[in-house]
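> heads up, no residue letters with this:
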């Protein structure tokens, strides 16, 4: 596998075009509703868009993104962009970390430092990792799939090939959101090279190997399934749209940066442990760095396409099927679903489970130190 170093360099004309579009936003008429009750708060969105147009420094953000070593590689016919940071320790352990939507590889910049150089944060250098953070196919700087069918399972096949191409015969995997599905698929399909997986989210399509027909639901499991259904009814419209009409939605979001910002930023508020104040956890610069990656690469359409593919290939396990590599799970209190440990244990060998003190869906950005400590602890006995 050939890799080539890569640096982000957005043309000046694209930056000028974005500013022009932002300043020409045709704002939706206001409705008589409390702030955030019906989605994005229009007043806050106007403030964010004004900052994006007049104050946000993309070149500074670009320099920050380019501070981590990035590469491009052709992996089983798919062009993949990835960060590959070597660890500072006596025997760094290889770990592939996968993002989800509406995130990007940028989500993990704080976590990468913690994992690669634990001694710099008061940790043990023996816990260092070699960290690989690929961009999902169609997200940001990874090319959109040329053929249909790129679900979490096919992404996992590419990640296994990527890690082998980088010289790692055995490795671990970590992820949340869509990245949790990819990590589960890696464990299920590539147990010969995956030592274990650490998750901070359970894919919503997960159906265990030992379902209710095999073993009756516990009260906690029944409560979880009801809460998951209730959440989908009130909060899951975005996912249903992604999974059923991605092209219709993409036509709007790829043309309007204000619409794109509203679609993405609202989720960072709703799904994080921010107490309703999104900027208490994420700065405008961080939000806009992530949103700008979607905008400049025109990747919102290919990215949400993965929901379509995952709907056609859900995370379902046959009766009696077990996933062999061990699983660690960090349960953050403001995550969007809260499965009980027993629900995972119907399919997985859960060797570490931690109820985290704070944090939400974007754990790597919200609480990188806490998440890094959990990842280190889980993989410590699995290192070779």
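Received it, and whenever you're ready, just let me know what you need. As the structure is a prediction and not an experimental result, all values here were calculated from the model. Numbering: from 1, shown residues only.
> going forward, measure contacts between C-alpha atoms and count neighbours the same way
Fine.
> got a list of contacts for the longest helix along the chain?
Counting by DSSP state H, the longest helix found in the chain is helix 219-235. With Cα atoms under 8 Å, 6 or more residues apart in numbering as the contact definition, helix 219-235 has outside contacts at 337-340, 342-343.
> the helix or strand following that helix: which residues count as buried?
Sequence-wise, the next helix or strand downstream of helix 219-235 (DSSP states H and E) is helix 237-244. Under the neighbour-count criterion of 16 or more other Cα atoms under 10 Å, helix 237-244 has 240-243 buried.
> what angle do helix 237-244 and helix 219-235 make?
Regarding helix 237-244 and helix 219-235, their directions subtend 80 degrees when assessed with axes from the mean of the first three to the mean of the last three Cα atoms, to 10 degrees.
> helix 237-244 packs against which elements?
helix 300-312 (3 or more Cα pairs under 8 Å, 6 or more residues apart in numbering; DSSP states H and E).
> ok, which stretches of the stretch 201-350 of the chain are helices?
219-235, 237-244, 246-253, 257-270, 284-297, 300-312, 341-345 (DSSP state H, counting those that start in this stretch).
> dropping in the other structure now:
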């Protein structure tokens, strides 16, 4: 059964469903909670050991299916590959290493529009650093950007110049990571974008830029359409550029029409293949997120399979993302989903954003007047052609093909990602 473009979303990562005071078991805050909602509170992760022990017990009790009947990945992630990952997860992986790494960073939580939003905020030592908000996607998380923090905030130590510096803000989308899980409908990309603007202004910034891939691209698009005061521009790694006349033929799996350039034809074929063979996960999450959540909340190995398959497919790794991202880093991300029990809530963000992420008509990109920059990574789900990008985004001022990397640009290639942002946002620093 084919999944239509109109119900596929590509993205996400989110958080704890419990109110703030109960949430205190996961982080340390000042003793009193009787403060104004606009307060920015320090955040430290402290997962109870009992939860980590329980995770290992459940991993040990995994009942795997029988082996696939093909010799490739056409039926999904192969049994031997997943068993190897899960075995290490249960016996060799150490969550506390990540916890220590994150707790060494400036982490905070603040209340916006009824929810606690958790975020990392690292200020550069350089003067006139440009404030930058980075938004993750699914099956990633704020962890995608951790290794890019150094190059972004301290460019001199990573081959750049002092004037390349950014102040970095990395929030978790509501329903992902350690941000609060929404209890009502309506937390769609537009609402998240409004919350991001509040967050940046609450931190004291009057001007800033936004970057995102996957859900982050959709949220950055929404932010650019809203065009709040101080937003200088956005950078996208997964732009919405499919011409409206090509949506139906791509979804139907029709041959590429005549008259397309080589880049356009390649993009057409990649999208047709994706929606025809690899997008069923999105159809599940956008139509039945709660049912999907039961599976992802009850079985750690099922959660690992669901997330790891897409990390493998979408990274530039020949289906072995451990070689690019690292096995521990992948398990950090999967474990974050498990410990925060956000399988259902992260899926519901797909339900909230039921438009296709790639279609320029659906994303109303032509309404955007804020400056737009696009970096195309060679192993992204599709490589947005420059012609489509210019047509979709009238305010496009920067378009560049990165030399390496995939869907998880910052996670896979933090230095290349950083260089793209330095180049893309350089003209906007003068404003």
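It's in. Only a predicted model underlies this, so the values are computations on that prediction, with no experimental measurement involved.
> just tell me what residue 136 of the first structure corresponds to in the second structure.
Under the alignment by TM-score structural alignment, residue 136 of the first structure pairs with residue 173 in the second structure.
> what's the answer for residue 171 of the first structure, then?
Checking TM-score structural alignment: residue 171 of the first structure goes with residue 208.
> quick check: closest non-adjacent residue to that match.
Setting aside the residues directly before and after it, residue 208 of the second structure is nearest to residue 131 in space (Cα to Cα, 6 or more residues apart in numbering), at 4.8 Å.
> how close does the match of residue 136 of the first structure sit to residue 239 of the second structure?
19 Å (Cα to Cα, to the nearest Å).
> and the closest residue to residue 349 of the first structure other than its chain neighbours, what does it touch?
With Cα to Cα, 6+ apart as the measure, residue 326 is the residue that lies nearest to residue 349 of the first structure, at 5.0 Å, once sequence neighbours are left out. Residues counted as contacts of residue 326 of the first structure (Cα under 8 Å, 6+ apart) are 195-197, 348-351.
> buried ones among the residues you listed?
195-197, 348-350.
> can I get those residues in TSV including distance to residue 381 of the first structure?
What follows is those, written out as TSV (distance: Cα to Cα, whole Å):
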residue	distance to residue 381 of the first structure
195	10
196	10
197	13
348	18
349	15
350	14
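> about what we covered before: for the contacts of residue 326 of the first structure, which ones persist in the second structure?
Shared contacts between this structure and the second structure among the contacts of residue 326 of the first structure (both residues aligned by TM-score structural alignment, their matches' Cα atoms under 8 Å) comprise 195-197, 349-351.
> and which of those residues is nearest to residue 61 of the first structure?
Closest approach to residue 61 of the first structure among those (Cα to Cα): residue 197, at 30.8 Å.
> quick one: residues contacting that closest one.
Under the criterion of Cα under 8 Å, 6+ apart, the contact partners of residue 197 of the first structure comprise 172-174, 183-184, 187, 325-328.
> for residue 45 of the first structure, state which of these is nearest.
Using Cα to Cα, the contacts of residue 197 of the first structure come closest to residue 45 of the first structure at residue 174, 32.5 Å.
> the closest one against residue 202, yeah?
No: using Cα atoms under 8 Å, residue 174 of the first structure is not in contact with residue 202, being 11.9 Å away.
> overlap of the contact sets of the two?
Residues touching both residue 174 of the first structure and residue 202 comprise residue 180, with contact defined as Cα under 8 Å, 6+ apart.
> and the residue of the second structure most remote from its centre, how close does it get to residue 412 of the second structure?
In terms of distance from the mean C-alpha position of the second structure, residue 258 ranks first, at 34.7 Å (Cα atoms, centre = their mean). According to Cα to Cα, residue 258 of the second structure and residue 412 of the second structure sit 35 Å apart.
> with residue 360 of the second structure instead?
For residue 360 of the second structure, the distance to residue 412 of the second structure (Cα to Cα) stands at 27 Å.
> so what corresponds to residue 87 of the first structure in the second structure?
In the second structure, the residue equivalent to residue 87 of the first structure is residue 124, according to TM-score structural alignment.
> its match and residue 166 touch, don't they?
Yes: shown here, residue 124 of the second structure and residue 166 form a contact pair, counting by Cα under 8 Å, at 6.3 Å.
> which neighbours do those two have in common?
Shared between the contact lists of residue 124 of the second structure and residue 166 (criterion: Cα under 8 Å, 6+ apart) are residues residue 153.
> look at the two and report which has more neighbours.
Between residue 124 of the second structure and residue 166, counting by other Cα atoms under 10 Å, residue 166 is the more crowded of the two (30 against 21).
> residues touching the more buried one, list them.
With contact set as Cα under 8 Å, 6+ apart, residue 166 of the second structure has these partners: 123-124, 129-132, 152-153.
> what's the answer for residue 256 of the first structure, then?
Applying Cα under 8 Å, 6+ apart, we find residue 256 of the first structure in contact with 21, 25.
> distance of it from residue 27 of the first structure?
Where residue 27 of the first structure is concerned, residue 256 of the first structure sits at a distance of 11 Å (Cα to Cα).
> now swap in residue 279 of the first structure and tell me
The value you get for residue 279 of the first structure to residue 27 of the first structure, if Cα to Cα is used, is 22 Å.
> next one: residue 104 of the first structure
Between residue 104 of the first structure and residue 27 of the first structure the distance is 27 Å, computed by Cα to Cα.
> same question for residue 304 of the first structure.
Counting by Cα to Cα - residue 304 of the first structure and residue 27 of the first structure are separated by 24 Å.
> between these two, who's got more neighbours?
The residue with the greater number of neighbours, taking residue 304 of the first structure and residue 27 and applying other Cα under 10 Å, is residue 304; the counts read 24 against 10.
> quick one, strands of the first structure?
Counting by DSSP state E, one finds strands in the first structure at the ranges 3-6, 70-75, 78-85, 93-98, 129-134, 171-175, 194-199, 323-331, 348-355.
> want to throw those into JSON lines with distance to residue 370 of the first structure?
Written out in JSON lines, the entries for the strands of the first structure read as follows (distance: least, Cα to Cα, whole Å):
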{"stretch": "strand 3-6", "distance to residue 370 of the first structure": "30"}
{"stretch": "strand 70-75", "distance to residue 370 of the first structure": "25"}
{"stretch": "strand 78-85", "distance to residue 370 of the first structure": "20"}
{"stretch": "strand 93-98", "distance to residue 370 of the first structure": "16"}
{"stretch": "strand 129-134", "distance to residue 370 of the first structure": "16"}
{"stretch": "strand 171-175", "distance to residue 370 of the first structure": "14"}
{"stretch": "strand 194-199", "distance to residue 370 of the first structure": "13"}
{"stretch": "strand 323-331", "distance to residue 370 of the first structure": "10"}
{"stretch": "strand 348-355", "distance to residue 370 of the first structure": "11"}
